[in-house]
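> Sequence and predicted structure below; questions after.
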Amino acid sequence: MRLRIRMTALLCAVLLPFLNGCAPASQKSQIAPSWLALESVEKERAVRTPAPRENGTPYRVLMVAISFDATVSVADCYLRGLKQTGWILENPLEDGQAVQYDGLFDGCELGPYLEVCGEKIYDIAADGQQAVSQAVQAYVDAGEADIIVTLGTEAAQLGKLHARDRVPVLAFPLADAVGSGIVKGEQYSGIPNVWAYTDPERYQRQLVLYHDLIPFKKLGLIYYDEGLGGRTGYREAAAQIGIELVERRIDPPPVSDGVDDETALASYWAGLEAACDELLEQEGIDAFMLTTQLIQPQQRAQAFIQRFHEAGVPVFIQTGEPLVEAGGLIMQESLVDEEVGQLVADVTVRVLCGEQPGDIMQPYTCTPYIVVNQQAARALNIQLPFELLISCEKIY
């Protein structure tokens, strides 16, 4: 832990000259990483000896994800965390060969302490929202789930809905746990059976970095769900650094339930492209924030981002390294899969050992993770500072 903090402090020291001037001193203190919160979480961790339920049978973990592609990395890190602490013996994602969640745990020797309901991670994108909803409800009604672990905002909303107050729910990774209605507060959930990963200053830090890189004046943002877009954090940051945030809301994308939704998807893209045209042609934005899950399917990301490049507008990425590879200029992510996966594995064990999710602190600030696209920068005639480049995890 001390090593991680020292490394993070060094990174911040490298970026400090780069970040100077992006906000008044009185405001910088409000958006600095919460090292005390990070230390507090670490101190609360303790080794808990693996054990089955009182009747000698394994605890039953019901896992739900928004999609395989969006969550497989953090799911792998979560299972690694459980394996490292001895609660499971095998992690089926560890070899990197899995291509879907269905049947993931078939033939997997997890050991005597935990079993996964249905021997799979229920996948909303692959299985359909209705089918996953019915499965979760059936497990809860039958009393066959001891804890529900959800990956992604929509999965968390679904899990919380069906668990009500009967089953503990853990939710991660999330764009905005409070804004999406999963929890009531950042520090503690305010809901006895729910815990969610939070980082209250995540988007403020991100937008400050982006603005210091390019001093834009009018930032465009499109969303279909306020909780997914992280709008609260961006609004606060925009007010702090003195820029205009121009927003457009569109209808949500179709939910795949095994029916032909090509017409609905075409309608979604028509609305999305119309919103882009408004921002570029009518509002005259000089930067755009691409929020999580806006591009569906993600194969269309490159063409979407190119619309902005043709107008000379840089595209900043909220989260998702593939979007940087597709042409986004930069992603500063405060959500490191390894750290969050280990954190939630620890929280899982604490809950199974008797703690109430609502009594466990939620905030955690991860080590900054920065990815840039040098090709996009050249296309936009942007010179990326050397101080930024040496702090990047990856450069495209």
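Done, it's in. Residues are numbered from 1 along each chain as shown.
> switch to C-alpha atoms for all contacts and neighbour counts from now on
Noted.
> List the contacts of Lys184.
Shown in contact with Lys184 (Cα atoms under 8 Å, 6 or more residues apart in numbering): 178, 190-191.
> do that again at 6 Å, thanks
178, 190 (Cα atoms under 6 Å, 6 or more residues apart in numbering).
> what about the residue lying closest to Gln137 once chain neighbours are set aside, neighbour count?
Counting by Cα to Cα, 6 or more residues apart in numbering, the nearest residue to Gln137 once its immediate chain neighbours are dropped is His162, at 5.6 Å. Using other Cα atoms under 10 Å, His162 is surrounded by 20 other residues.
> Give me the next element, helix or strand, following the stretch of helix or strand His162 belongs to.
In the assignment (DSSP states H and E), His162 maps to helix 153-163. Per DSSP H and E, the first helix or strand lying C-terminal to helix 153-163 is strand 169-172.
> packing partners for the helix or strand just after that next one?
Downstream of strand 169-172, the first helix or strand assigned by DSSP H and E is strand 194-196. With contacts defined as 3 or more Cα pairs under 6 Å, 6 or more residues apart in numbering; DSSP states H and E, the packing partners of strand 194-196 are strand 169-172.
> Contacts for the strand it packs on, please.
With Cα under 6 Å, 6+ apart as the criterion, strand 169-172 contacts 148-152, 156, 194-197.
> Centre of the chain to the strand or helix carrying Ala135, how far?
Here Ala135, judged by DSSP H and E, is contained in helix 129-141. Mean-position distance between helix 129-141 and its chain equals 23 Å (Cα atoms, centre = their mean, to the nearest Å).
> putting a second one here so we can go through both:
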Amino acid sequence: MINFYYEKILGKNAMGKISILSLMSFFLIFSACQKQKDPGILKEASVLIEKSTVNEQDEVKPFLKNDGKKWRVLVIQSGEYYSYTDTFKSILSAMINAGWINEITLPSDKNTLMKDILNVINTSSEYLEFNSADLFFDFNWEDTKAKSPDFIKKIQSKNIDLIIGLGTLAGQVLSSFHDQDFQTPVLIDSVSDPIEAGMIASNEDSGKNYLTVRCDPGAYLRQIKLFYDVVRFKKLGIIYTNTPTGKSYAALKDVEATALEKKFEVVANTNAIEDPPEKEIPLAEAQYLKALEELCPKVDALYLTIQAGLTENNIKNVMTIINKYKIPTFAMEGSMFVKKGVLFGISDNEMKSTGVYNLKKIVQIFKGKKPRSLNQIFEDFPYIAINLKAAELIDYDIPIDIIGSSDEIYTTID
């Protein structure tokens, strides 16, 4: 399966004797050895990690409210989207590890609805209360629901200790209140560019006492630069809607800034549908495929950004078109797309550190800290996922050092 480029290094005769697993092991071990050659350093590092782990456990140790009751957490999402459930599950996983939630198995299906996750954990904590009835609201991609009696009743409840907002639409609504009128702490995540979306004053300051947002101002710059450094494309294609929200989803400012620095051309297709209601997702998927057919002949690489038509159900059709033109791809979100045939993407392991980061903020809020006072900047080294089968299909030779430093390596396409 990976003979197509290892023959160049090892020779054809050697390839029959070396398994995929052996090659992976070699490159992973080689990479690790290059980074740490001194056993003393390794021993010292392990002690530091052990101490750090103990300190972190104390930092996020669970506790009840002063009146002995559970903390009530309201979850609000822009609509059903796998990235929101992934982000929420990363927080829940951190809570489970810290003892806030009992040991349970969270649903792993990407199509699992948020309310189903809430129902699973509803009775699984002695410290927290979640449920899909009065502690959950879904905008279903419709901002007009911000005026609905149900939404207003839930956010005005005096019996809510924290609101977790997921997605740009949810974040825009929740960040629009004034300090004098709203005091319930709000933590927002799963937003591509919270400044561009008008949620916060800056990466360092939310501008509202009740509000904190996770910001990684360099996240997409790192992705695009990594993609360029590996592929060295001349024309990068992206699909987005020509609106402030669509440009935010596509991290367009970062794409254009990198293009200016690296001297490549950005070729865009804005013939797409933005945040449609659930029943119109098939229309968005069809429109995305049409945009791809128009774009692919004009580019030599594709950055697959957040878009309503780029779904798990549609990715097989998407990759059929892209592979026809033998174009390298990088998925902005998650390794789900890499498993299904995208060449490069960000590994799901990045979510683990995101969950711990958010849990630390939640605990600080429960201890009385104003959300605005908490550090919003979360910069994490990118964990890379690659698909070797995808590379084979487009006759692309992945550099060995990229394989050695990758966090997730797939040899098949789901």
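Sure, I can see it. Note that the coordinates shown come from a computational prediction; the quantities given were computed from them, not determined experimentally.
> I'd like the contacts of strand 169-172 of structure 1 laid out as JSON lines, including neighbour count and distance to Trp35 of structure 1.
Output for the contacts of strand 169-172 of structure 1, formatted as JSON lines (neighbours: other Cα atoms under 10 Å; distance: Cα to Cα, whole Å):
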{"residue": "Ile148", "neighbour count": "25", "distance to Trp35 of structure 1": "29"}
{"residue": "Val149", "neighbour count": "22", "distance to Trp35 of structure 1": "26"}
{"residue": "Thr150", "neighbour count": "28", "distance to Trp35 of structure 1": "26"}
{"residue": "Leu151", "neighbour count": "27", "distance to Trp35 of structure 1": "25"}
{"residue": "Gly152", "neighbour count": "20", "distance to Trp35 of structure 1": "25"}
{"residue": "Ala156", "neighbour count": "28", "distance to Trp35 of structure 1": "27"}
{"residue": "Val194", "neighbour count": "28", "distance to Trp35 of structure 1": "24"}
{"residue": "Trp195", "neighbour count": "31", "distance to Trp35 of structure 1": "20"}
{"residue": "Ala196", "neighbour count": "31", "distance to Trp35 of structure 1": "19"}
{"residue": "Tyr197", "neighbour count": "27", "distance to Trp35 of structure 1": "16"}
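> so what corresponds to Glu59 of structure 2 in structure 1?
By TM-score structural alignment, Glu59 of structure 2 lines up with Val47 in structure 1.
> residue ranges for the strands of structure 2, please.
Remark: strands of structure 2, listed N- to C-terminal, are 71-77, 128-129, 136-138, 162-166, 186-189, 211-213, 235-239, 265-269, 301-304, 329-331, 344-346, 384-387, 408-410; assignment by DSSP state E.
> Please tabulate those strands in TSV, including the columns distance to Phe378 of structure 2.
Shown next, in TSV, are these (distance: least, Cα to Cα, whole Å):
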stretch	distance to Phe378 of structure 2
strand 71-77	21
strand 128-129	25
strand 136-138	26
strand 162-166	16
strand 186-189	11
strand 211-213	10
strand 235-239	26
strand 265-269	28
strand 301-304	23
strand 329-331	20
strand 344-346	16
strand 384-387	18
strand 408-410	22
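> Tell me which of those strands approaches Leu64 of structure 2 most closely.
Leu64 of structure 2 lies closest to strand 71-77 among those, at 6.9 Å (Cα to Cα).
> name the helices or strands packed onto the closest one?
strand 128-129, strand 136-138, strand 162-166.
> go again using 8 Å as the cut-off
strand 128-129, strand 136-138, strand 162-166, helix 168-174 (3 or more Cα pairs under 8 Å, 6 or more residues apart in numbering; DSSP states H and E).
> Could you list which residues are in contact with the match of Glu59 of structure 2?
Applying Cα under 8 Å, 6+ apart, the residues near Val47 of structure 1 are Thr85.
> now it: how far from Gly354 of structure 1?
14 Å (Cα to Cα, to the nearest Å).
> With Ile124 of structure 1 instead?
On the measure of Cα to Cα, Ile124 of structure 1 and Gly354 of structure 1 end up 29 Å apart.
> Looking at these two, which is more packed in?
Ile124 (23 against 8).
> Give the closest residue to the more buried one in space, chain neighbours not counted.
Nearest non-adjacent residue to Ile124 of structure 1 (Cα to Cα, 6+ apart): Ile66, at 5.0 Å.
> which residues touch the one you found?
Per Cα under 8 Å, 6+ apart, neighbours of Ile66 of structure 1: 123-125, 151-155.
> Determine the number of other residues adjacent to the aligned partner of Ile362 of structure 2 in structure 1.
Under the alignment defined by TM-score structural alignment, Ile362 of structure 2 is paired with Thr348 of structure 1. By the other Cα under 10 Å criterion, the neighbourhood of Thr348 of structure 1 contains 23 residues.
> Tyr223 of structure 1 and Arg249 touch, don't they?
Yes. Contact criterion Cα atoms under 8 Å: Tyr223 of structure 1 and Arg249 qualify, at 5.1 Å.
> mind checking how far the equivalent of Ala385 of structure 2 over in structure 1 is from Glu119 of structure 1?
Here Ala385 of structure 2 is matched to Val371 in structure 1, going by TM-score structural alignment. Between Val371 of structure 1 and Glu119 of structure 1 the computed distance is 35 Å (Cα to Cα).
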